[in-house]
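> have a look; sequence and predicted model below, questions after that.
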Amino acid sequence: MASTTVEVKVRRGESVEKAIRRLKKKLDKEGVMKSMRAHRHFEKPSDKRRRKAARARSRAMRTARS
């Protein structure tokens, strides 16, 4: 897994809360948070395959409806 550095500089006159919101958006866009949650606990290969198959099934159902 490649290391990802996400940086947000606080603009002049910008509140810290707004800068944190921008940081969270950037982390979400790059998939860092999703990756961290996925690697939080070990997942058995069989569970990984089952989850992947379930996603494929739901994606196929969604495209079949459209």
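Now that the structure is in, tell me what you want to look at.
> going forward, measure contacts and count neighbours with C-alpha atoms only.
Fine.
> so where's the longest helix in the protein?
The longest helix of the chain (DSSP state H) is helix 45-65.
> for residue 33, the count of nearby residues, please.
Using other CA atoms under 10 Å, residue 33 has 14 neighbouring residues.
> one more structure, for comparison:
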Amino acid sequence: MPQVIPGEDERIDSVLRRFKREVSKAEIFPDMRKHRFFETPIEKRKRKALAKHKQRKRGGSRG
């Protein structure tokens, strides 16, 4: 679970921004969405195509 400790004179909006970044890095929301609702076959296809596209754009597996 992400945890952010505010600095001495740090504003609340910057602390909140850091917390949101930590949550994003931990991939909590995508995982939560994945387990929260039933995924239709169309949504599953879209998700897999997007993942494939991201992997190909990133360099994918070479070999």
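Yes, it's here. Keep in mind that what you see is a predicted model, and the values were worked out from it rather than measured.
> what's the TM-score here?
TM-score of the superposed chains, computed with TM-score structural alignment, normalised by the length of the second structure, equals 0.63; 54 aligned residues with a CA RMSD of 2.1 Å.
> contacts only, for the residue nearest the centre of the second structure.
Nearest to the geometric centre of the second structure sits residue 27, at 3.6 Å (CA atoms, centre = their mean). Residue 27 of the second structure makes no contacts at all, as judged by CA atoms under 8 Å, 6 or more residues apart in numbering.
> residue 37 of the first structure versus the aligned residue in the first structure for it, what's the distance?
Using TM-score structural alignment, the equivalent of residue 27 of the second structure in the first structure is residue 31. Going from residue 31 of the first structure to residue 37 of the first structure by CA to CA, to the nearest Å gives 10 Å.
> same check, this time on residue 63 of the first structure
27 Å.
> now swap in residue 44 of the first structure and tell me
For residue 44 of the first structure relative to residue 37 of the first structure (CA to CA), the value is 15 Å.
> which SS class is the residue of the first structure most remote from its centre?
Distance from the C-alpha centroid of the first structure peaks at residue 13, with 29.6 Å (CA atoms, centre = their mean). Here residue 13 of the first structure takes the coil state, with states given by DSSP: H, G, I helix; E, B strand; the rest coil.
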